[in-house]
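Visitor: One predicted model, sequence on top.
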Amino acid sequence: MTDVSGISHLLETQVSSEDMVRGSFLHARRDIVSLPDGNHATREYVVHPGAVMVVPLLEIPGQDLRVVLERQYRYPVQRVMIEFPAGKLDAGESTAHCAQRELFEETGYRASEWSKAGVIHPVIAYSTEFIEVWFAKGLVAGERKLDKGEFLDVFTATANELIAWCLDGRVTDTKTVAAALWLQGYQAGTWKPVWSSSTAN
């Protein structure tokens, strides 16, 4: 439960709620809320089940740290985007299982060690979506199993290349830009992941 001490003057309270759209993927709602000053306002937002993103590390002794990335066309922005592997949670699925599943299905890689980095909320103004960020290493390549209608390229880049692409605007995907912060910390030794085997998650 959220601790509201000291922030109660900022909270909004739901008065009523209704469905706007309930599609195969998107579920949009419209709520009437009571504001801190007692007035009412409308809040429209997308209900999302949550997702995971995986930062797959290729660590080869004597070489620069590399990461596994994807290129995928994203229709809403009409662009091919550079991203880390990611996907939404299935009903009842744990985030750890989702991370392992998405990494294998999209890239063909399996990992022997995993570490949960944290959680990001990519679009707080209009969505309930959260993305849990996982790092993976000890990668073994295999044959990927893309969903029907899914088309993407898998490639690798050095961690420093990815960070530079985030800084110069070549990478604009929110979750991937956010992961670059953890990646910088990992390289600098200021963020130290706690690794565990994939079977322990």
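Guide: Thanks, I have it. Numbers count the residues shown, from 1 in each chain.

Visitor: can we go C-alpha only for contacts and neighbour counts from here?
Guide: OK.

Visitor: All the helices of this protein, residue numbers only.
Guide: 95-107, 159-168, 174-188 (DSSP state H).

Visitor: With distance to Leu146 and mean neighbour count added, can I get these in CSV?
Guide: Output for these, formatted as CSV (distance: least, C-alpha to C-alpha, whole Å; neighbours: other C-alpha atoms under 10 Å):
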stretch, distance to Leu146, mean neighbour count
helix 95-107, 5, 21
helix 159-168, 24, 16
helix 174-188, 20, 17
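
Visitor: structure B:
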Amino acid sequence: MAEGPITKTLASTVVYRNPWMTVREDRVERPDGSRGIYGVVDKPDFALIIPAEDDGFHLVQEYRYPVGRRTWSFPQGGVAGVDDPREMAAVELAEETGLRAAVWEHLGRVDSSHGTSSQGCHVFLATGLTRGEARREHTEQDMVHEWVPRAGFEGMIRRGEVTDDASLAAYLLLLLRERHGIG
């Protein structure tokens, strides 16, 4: 398997920037000498938490502007000024659900939209949960938090009610850990 970059970056231009992301256009040269461009969205990594108890999971639902509808997912997000994925996970879990976890297990990291974005997702299993008050950001004012049994969660996936790629990938990491000790 080839290691390292096989496509050479000839030039990189930032075409858009805001506090949450940078969009750049890179002129590239492929191994065969042909040239082209890549549009890349650079965003910091985020944390996703699988809050598990009683053979079920705590989920959140909110309106997602880019897809124009409400969606269910595991709690997730990034925290400005926080680079440690585990710390970010604890902040996001408490903020979105009010839950605190006594036990944290890092299940892995997955790339988000790796064909267009540099962003990654750190997946954590959170257990030993205690309840507290959620402290959502203003942009999360419509968020709903609900516990769902595992069978119900899998039914939601089959019915297309959970379509968030990070949540689906996180659940696969959990299943691999449970079935094969991987994670």
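Guide: Perfect, I can see it now. All figures in this text were calculated on a predicted structure; none of them were measured in a lab.

Visitor: Any idea what the TM-score comes out to?
Guide: Once superposed, the chains reach a TM-score of 0.92 (TM-score structural alignment, normalised by the length of the second structure), with 182 aligned residues with a C-alpha RMSD of 1.8 Å.

Visitor: circling back to that earlier point, nearest to Tyr73 of the first structure, of the helices of the first structure?
Guide: Closest to Tyr73 of the first structure of those is helix 95-107 (C-alpha to C-alpha; 14.1 Å).

Visitor: so the closest one aligns onto which residues of the second structure?
Guide: Counting by TM-score structural alignment, helix 95-107 of the first structure falls onto residues 85-97 of the second structure.

Visitor: neighbours around Val60 of the second structure, how many?
Guide: Val60 of the second structure has 18 neighbouring residues, counting by other C-alpha atoms under 10 Å.

Visitor: which position in the first structure aligns with it?
Guide: Checking with TM-score structural alignment, Val60 of the second structure has Glu70 as its match.

Visitor: And Gln119 of the second structure, by the same measure?
Guide: Aligning on TM-score structural alignment places Gln119 of the second structure opposite Glu129 in the first structure.

Visitor: Distance of the aligned partner of Ala159 of the first structure in the second structure relative to Thr13 of the second structure?
Guide: By TM-score structural alignment, Ala159 of the first structure lines up with Arg150 in the second structure. According to C-alpha to C-alpha, to the nearest Å, Arg150 of the second structure and Thr13 of the second structure sit 46 Å apart.

Visitor: Over to Arg100 of the second structure?
Guide: 42 Å.

Visitor: Have a look at the two and say which one is more surrounded.
Guide: A direct count of neighbours by other C-alpha under 10 Å for Arg100 of the second structure and Thr13 places Arg100 higher, at 21 against 11.

Visitor: Let me know whether Glu105 of the first structure touches Leu146 as I believe.
Guide: Yes - between Glu105 of the first structure and Leu146 there is a contact at 5.5 Å, judged by C-alpha atoms under 8 Å.

Visitor: Now do the strands in the second structure.
Guide: 8-17, 22-29, 35-42, 46-53, 56-64, 69-73, 76-77, 100-111, 120-130, 144-149 (DSSP state E).

Visitor: need the contact list for the closest residue in space to Glu44 of the first structure that isn't next to it in sequence.
Guide: Closest residue in space to Glu44 of the first structure, ignoring its immediate chain neighbours: Arg30 at 4.4 Å, by C-alpha to C-alpha, 6 or more residues apart in numbering. Going by C-alpha atoms under 8 Å, 6 or more residues apart in numbering, Arg30 of the first structure touches Ser17, Glu18, Asp19, Met20, Thr42, Arg43, Glu44, Tyr45.

Visitor: which residue in the second structure lines up with the second one?
Guide: Okay, so that is Glu18 of the first structure. Aligning on TM-score structural alignment places Glu18 of the first structure opposite Thr13 in the second structure.

Visitor: Please apply the same query to the fifth one.
Guide: Using TM-score structural alignment, the equivalent of Thr42 of the first structure in the second structure is Ile37.

Visitor: Please report the distance of that match from Lys8 of the second structure.
Guide: Going from Ile37 of the second structure to Lys8 of the second structure by C-alpha to C-alpha gives 11 Å.

Visitor: Please enumerate the shared neighbours of those two.
Guide: Val28.

Visitor: returning to that earlier point: any idea what sits nearest the match of Thr42 of the first structure, other than its immediate chain neighbours?
Guide: That would be Arg27: by C-alpha to C-alpha, 6+ apart, it lies 4.5 Å from Ile37 of the second structure.

Visitor: That neighbour: how many residues sit nearby?
Guide: Arg27 of the second structure has 16 neighbouring residues, counting by other C-alpha under 10 Å.

Visitor: show me what contacts the most far-flung residue of the first structure relative to its centre?
Guide: In the first structure, counting by C-alpha atoms, centre = their mean, Gly38 sits farthest out from the average C-alpha position, at 35.7 Å. By C-alpha under 8 Å, 6+ apart, the contact set of Gly38 of the first structure is empty.

Visitor: Against Met88 of the second structure, how distant is the equivalent of the residue nearest to Glu44 of the first structure over in the second structure?
Guide: Alignment note: Arg30 of the first structure maps to Glu25 in the second structure; criterion TM-score structural alignment. Computed as C-alpha to C-alpha, the Glu25 of the second structure to Met88 of the second structure distance reads 29 Å.
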